[in-house]
Every structure is written in structure tokens, then in C-alpha cells.
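Asks: Sequence first, predicted coordinates after that:
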Amino acid sequence: MQRRAFIGKTGVAGILAAGAAPAVVHSQSTIRWRLASSFPKSLDALFGTSEHLAKKVSDMTGGKFQISVHAAGELVPPFGVVDAVQNETVEMAHTAPYYFFGKDDTFAIGCAIPFGLNSRQMTAWMFEGNGLKLMREFYGNYNIVNLPGGNTGAQMGGWYRKQVKSVADMKGLKIRISGFAGKIVERMGGVPQSLPGNEIYQALEKGAIDAAEWTVPYDDQKLGFQRVAPFYHYPGWWEGGPELDFFINSKAWNALPAEYRAVLEAAASSAHVWMQARYDAHNPAALKQLVQAGTKVVGMPKDVLDAAFKHTMDICNELSEKNPHWKKVYADYSAFRKDQNLWFRFCEAGFDRYMQAASL
């Protein structure tokens, strides 16, 4: 049987199960890539997702395909990874696409937009809807091929030095928040600030900012925000299911043998699942510890959510009028979201509501 025909019929998993991987990889030369992460090593779920991918790639190629993983700032700044991939400074990166909303609004849709898809819905849009096709078409303008690279699940609404009790408290609030969500906060009278994770604590401690959102209890606890901002609001209406991506330089991607592209896709899918599993497993204990240490967990006021929702819909419509990339992708995304919410409101949400109220 011809090698490519065999691969096409069995897939990477079948090759490995059949013990045929050595015959495939031994015919390939050794490849070495560098991956620039937007995250520090201290955040083991975010940074660890890149390490997970690199190990899987090495394991599945018998060490023939090596990817060295570099933390934020080692090779390029955290927010410099798109330029680095686009310009072939590195072969790939791991990042949150919405960091690059300033380049084009459409980057945000590939990660999270306010009141968007939850994590399961985002994965469904990417793999079974038109998400991956549409985002790859868009990223092609930047010489980038993307692979879904993890999801945190719905995030918390951030840390606040003073409790937000109504939408009036948003006026003048200096908050670390990224991309699209920053525009919403601005329309509510807030002052959005864009800061990488390793600069947030110091800014909060010194009072340079009044509040900060990062991710979820497992990460937030490590960064120590609870020591300088006691109020922990929820939910993060701007991040219902933020997807991270592996960005790969298109020239480097196209130069890979087909077998190695398949390996990279399989490794990325494994990393995608691993990230959310890690967060879901560790968030409960982290939240309990934060509360025991004095953190006040507080729901976001309804008038804040209502105002944010209205401003979000207004901005989405405005972007559709002026940005053809956004208009094309968002039209598909929003239609998918409508159908998903129709379905989730019954079985998924109904089951969750009952179980969360039940005494176990």
C-alpha cells in the first residue's frame, strides 16, 4: 500500500496504533521550530498548553519534529507574536487572538467577543461550523495559519478595589481589559488599559488602575490580585468562551511534509482539550481558597450587564457597516450563536440549573 494512501485511510491515530509511525517519520529530516508564547511560565495552564503541544509533536514523530517553547518576552514581547509569525521571526506562536483587535476588529471573533459563544459552542463553530474556514481565510492576510489551541471556559469578571454596585460605578473606572471589551467599557464611561499579565499586579497595587480582569481563579490566584483588590466580580460577560490559537507562519506550514501537518493538527487538538480540562479541574479549589482568604465574590449588577449588552450589539452592527472582514465572519458567527443558544437553553442550561441548586 502506498504510504500517503495508507495515511489518508487510517489517519495519524491509526498509524500510531498500527506501529507504522517509525516508517513515516524515519523518512523525514529533523525539523526544529520555535514557538513564542504570549504568556509567562508561571501560568502553567496557559504556557503549559504550548509545552503539551510540543511534547505531543515530538512523541508522535519519534523526536524528528522539535518545537522549542519560549515564554513571553524571551524572543518577542507578549503582544509582538503576530508580527513575529507574520515576518518569519518565529515559525509559530500561542496567543489570545483578541489581543490584536487593534490590527483588525476581526481578530476578536477568533477568540472571544462580549456576549459571544461559550467554550463548547466556540469549538463547535470552529470544527463543525464555518469558523476555522473563515478565520483561516482572514488570517491569511497576515501569512498565518491557525489551529485552535485551548479554551479557558467562561471567565470571571475581574478584581476591583471597590465593589461595582451599579453602572454608575463604571464611570471613570480604570480597568485592565483587552480589545473589544475595552470599547464597551469605554462607552460605559470606564477607562480601559491594555497590560500584559506580568504587569497587572503592580499596577493594581500602586493604584495606577482600579480594577483588572485576567482569567479564572486558578490563574488569578497565582498572580496575587486578591491581596490588592478584594472584590471578585462575575461573570466575565466579555469572555464566555475565549479560544486561544496556535498561529503558524503560512510559509513554514506549507513547507511541512503532509504527515507533519497532520501530527501538528492532532497535537493542537490534544492541547485544546487539555487546557480546559486543567482549568475545570483546578478552578473549584482555587475559588474556595480565595474565599477562605477573604475574597468577596460578587455578581455583576444587572444594569451593568444590560448596558454592556446594548453597547456590544451597537458596536457589532457598526463594525459590520465599516469592516468587510468583520461583516463576513460575524454574520456566520452570530447566526451560529443564535441556534446554539436556542438549543442550550433547554437541556444544557436546564440540567445545569437543577444540578447547581440541588443538595449533593
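Replies: Noted; the coordinates are in hand.
Asks: from here on, contacts and neighbour counts on C-alpha atoms
Replies: Will do.
Asks: what about the helices in the stretch 1-150 of the chain?
Replies: In the stretch 1-150 of the chain, the helices defined using DSSP state H, counting those that start in this stretch lie at 3-17, 21-25, 44-60, 81-86, 119-127, 131-139.
Asks: try it against this one:
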Amino acid sequence: MKRRNFLTTAAVGSAAAALAAPAIAQEAPKVSWRLTSGFPKALDTIYGAAEDFAKYVSEATDGNFQIQPFPAGEIVPMPEAADTVAAGTVEMTHTASYYYWGKDPTYALGTAVPFGLNVRGLNAWNYDGGGIDMMNGFYNKQNLHAFPGGNTGCQMGGWWRKEITSLADLAGVKMRIGGMGGKVMEALGVVPQQIPGGEIYPALERGTIDAAEWVGPYDDEKLGLNKVAPYYYYPGFWEGGAMLHFMINLDKWNELTPAYKAIVESAAARANATMLAKYDYRNPAALRSLIAGGAQLKPYPDDVMAKAFEESNKLYATLSAENADFKTIFESQQAYRNEANLWNQVAEYTFDTFMIRNRPRG
């Protein structure tokens, strides 16, 4: 090829490339959504997952897809978030699916149920066991489409104003507890209360409630729950791994381009991993701080755990007989839980138990 022809061809190619890049960028539609969170802005771990998600989506689309998060109650009261999104008033929410289990118990399976899957089990079931598709089979009937959007890991069993020494001590106790765990605790004598996170401290301080569970050391310390109840119980057997979701109006989801759908799904997965990492990294120091400040760490008595397990299984049998969606998804989770626990016992549990026994004391 002659030098002049080569230079001419190269120049034309460069010009075409320069024109093509803006043309492609212009094809990306401008999208602006609002996201109503189920949590207050002060909780940087949970509310922060929505901010992370919005940031990832914006960066991946060169700012063409903007999602603005709003704290719980700022534009939509927390209990109405899913209904508002389903109606299309707001495009999406970041919340705990089990908040809506009263509408249909199947919602609880998206977050956590007593003695259900732990965080790794939920991730495995969702991402490799078909769980996301199974849950969306249910959510789509509610005009919602959802993706996992964070996990707290196994939660604590809550703050109590009085010590619990046996099952008998639960009778008549008013406890803030969310999801299906409240139904199980009710069978143990507790009077469950549904109270948003931002209202737990004043309710516990005034004695409106006698106990409250929220998440774990890092968030609980931020809410100051240790200042109004001295006894800190574990484990939160109703939330062995509490998963949150990004719930999107189904019609809005279907309007997105395939590229934007892929970006939303990827951003949700990244937020899911990041939120768990924050809890795992921050909870140890927060637990030390709480204990140093006077919190009295206590395990639930054996009779409480045994009775709770018994009542949970009774509840699942009843719900499965009444609700086909619940039965299908619960049986899938339960089957995997049994397999996962067998494997965990062989490797993870043995390793972790050894390391815990041999950790430096201090």
C-alpha cells in the first residue's frame, strides 16, 4: 500500500471512530428513578447499600441512568414501600422482603425465616440454586421484580431489659421483632411489636416495649440500644442470614434495555457482597465496645431454642398446606439447607471450631 493511501485510510478510520463513540453514547437512554429505602440514613451499612447501588449504576452508564435514594419515610412510609413501588408511584425500593409477610408469608422467604439458611446458604441458593428466579416467580405476581441487595449475616437475639433464664420468662414480654420470627416468638409467650428501626430506642427507653432485636453489634450500637437494655442475647435464630432486596416496579423493569437490566443486576450483586463485608469487618470491634460499655452477653436458654425450633416447624407445615407459593420455595430452601449443613459440618464447622478454640485470649 502506498504511504498516501495508508494515511488517507487511517485518517478516515480515525474520523469514523471519533464519530462512532459519541453516536453510541447518544443511544444510551436517559433514565431517572427514585429509590425509597426501608432504613434511616444514619445506618450507613444498610442505607449505604442503596447509595452504593445507585453509584454503581450511574458509573456503569456514564451517568445516563440515575437513581436517587431516599431514607425511610422521606417520600414513602416504610410499611408502604413495596405497595407504592408495585403501584408505580416510586420506581424501586431497598428493603427487607419479610416486612410484608403479613400480606403473604412467601415474602419472608426472601429475607429470612427462623432456623432457615445462613448467609452463605442464601447466596448459594439464590445465585446457583435458582432462588432468584423462584422468588421472582412470586414477586412478579405482585408487580415487582427483585434482586438480592445485601445481607447482615447471622443476627443477634436482641436487647432485653430483664434477664431470660428459661422459657417461662418470655411470657407477656413485649418485643420489637420483625418478620416471621415474631410469629414464632408469639407461640413462646412473647407479644411481638412491629416498630421501624428509627423508633426502637425511644420505645425501649420509655418501657413501651421490654425487648427489641435489630441487627447486630455495629448497627445496634449506632441506635444506642445498649443504653436502655443491658442484656444482649444470641443467636438471632429467626435471622440466620437476613437478606435484603432491591425491588423494582415490574413495568419499569420491563422498559429497561437489555444492557441496563444487566447493569442493574450486576450492581445489585456488588452491593449485596459489599454490605456483608461491611458487617463482617465492623461487628467484631463493635461487640468489644458494647461489652466494654457494660452490655451483658447471654445465650438463649436451651429450652427457648428447642421450643422455638418446634414451633417453627409447626408453622411451616401449616403455611405449606395453605399456600402453594410458600410450599414450593420453602421446600427448595429446606432441601438445600440440609445438604449445606452436612457439608458445613465436614469442613467449615471443623475449621472454625478449631480456630475459635485457639484464638488468642484478651
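Replies: On my side now, so go ahead. This structure is a prediction, so every number in the text was calculated from the model and none was measured.
Asks: that older thread, can you redo the helices of the stretch 1-150 of structure 1 as CSV with distance to residue 107 of structure 1 and mean neighbour count?
Replies: Formatted as CSV, those follow (distance: least, Cα to Cα, whole Å; neighbours: other Cα atoms under 10 Å):
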stretch, distance to residue 107 of structure 1, mean neighbour count
helix 3-17, 30, 14
helix 21-25, 35, 16
helix 44-60, 19, 22
helix 81-86, 11, 23
helix 119-127, 14, 19
helix 131-139, 8, 19
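Asks: Same list (these) but as JSON lines, adding distance to residue 92 of structure 1.
Replies: Putting the helices of the stretch 1-150 of structure 1 into JSON lines (distance: least, Cα to Cα, whole Å) gives the following:
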{"stretch": "helix 3-17", "distance to residue 92 of structure 1": "22"}
{"stretch": "helix 21-25", "distance to residue 92 of structure 1": "21"}
{"stretch": "helix 44-60", "distance to residue 92 of structure 1": "10"}
{"stretch": "helix 81-86", "distance to residue 92 of structure 1": "6"}
{"stretch": "helix 119-127", "distance to residue 92 of structure 1": "20"}
{"stretch": "helix 131-139", "distance to residue 92 of structure 1": "13"}
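Asks: Out of those helices, which is closest to residue 104 of structure 1?
Replies: helix 131-139 (9.9 Å; Cα to Cα).
Asks: okay, the angle between that closest one and helix 119-127?
Replies: Helix 131-139 of structure 1 runs at 70 degrees relative to helix 119-127, counting by axes from the mean of the first three to the mean of the last three Cα atoms, to 10 degrees.
Asks: Helix 131-139 of structure 1 against structure 2, how far on average?
Replies: Aligned to structure 2 and superposed, helix 131-139 of structure 1 gives a mean residue distance of 0.6 Å (mean Cα distance after the TM-score superposition for structure 1).
Asks: What is that helix packed up against?
Replies: The contact analysis (3 or more Cα pairs under 8 Å, 6 or more residues apart in numbering; DSSP states H and E) places helix 131-139 of structure 1 against helix 119-127, strand 144-151, helix 324-344.
Asks: Distance from the chain centre to stretch 323-334 of structure 2, please.
Replies: Put simply, stretch 323-334 of structure 2 sits 19 Å off its chain's centre (Cα atoms, centre = their mean, to the nearest Å).
Asks: Could you give me the buried positions within that stretch?
Replies: 325-327, 329-330, 332-333 (16 or more other Cα atoms under 10 Å).
Asks: what about stretch 102-117 of structure 2, start to end distance?
Replies: 21 Å (Cα to Cα, to the nearest Å).
Asks: The helix or strand harbouring residue 305 of structure 2 vs structure 1, mean deviation?
Replies: Here residue 305 of structure 2, judged by DSSP states H and E, is contained in helix 302-322. Compared with structure 1 after the fit, helix 302-322 of structure 2 shows a mean deviation of 0.5 Å (mean Cα distance after the TM-score superposition for structure 1).
Asks: of all the helices of the stretch 1-150 of structure 1, which lies closest to residue 303 of structure 1?
Replies: The closest of these to residue 303 of structure 1 is helix 119-127. By Cα to Cα, the value is 25.0 Å.
Asks: which residues sit against the closest one?
Replies: 131-133, 148, 151-154, 240-243, 333, 336-337, 340 (Cα atoms under 8 Å, 6 or more residues apart in numbering).
Asks: So which of the residues you listed is the closest to residue 12 of structure 1?
Replies: Nearest to residue 12 of structure 1 among the contacts of helix 119-127 of structure 1 is residue 148, at 18.0 Å by Cα to Cα.
Asks: ok, now which ones touch the nearest residue to the closest one once chain neighbours are set aside?
Replies: Of all residues not flanking residue 148 of structure 1 in the chain, residue 245 sits nearest, at 4.7 Å (Cα to Cα, 6 or more residues apart in numbering). By Cα under 8 Å, 6+ apart, the contact set of residue 245 of structure 1 is 94-97, 111, 146-150.
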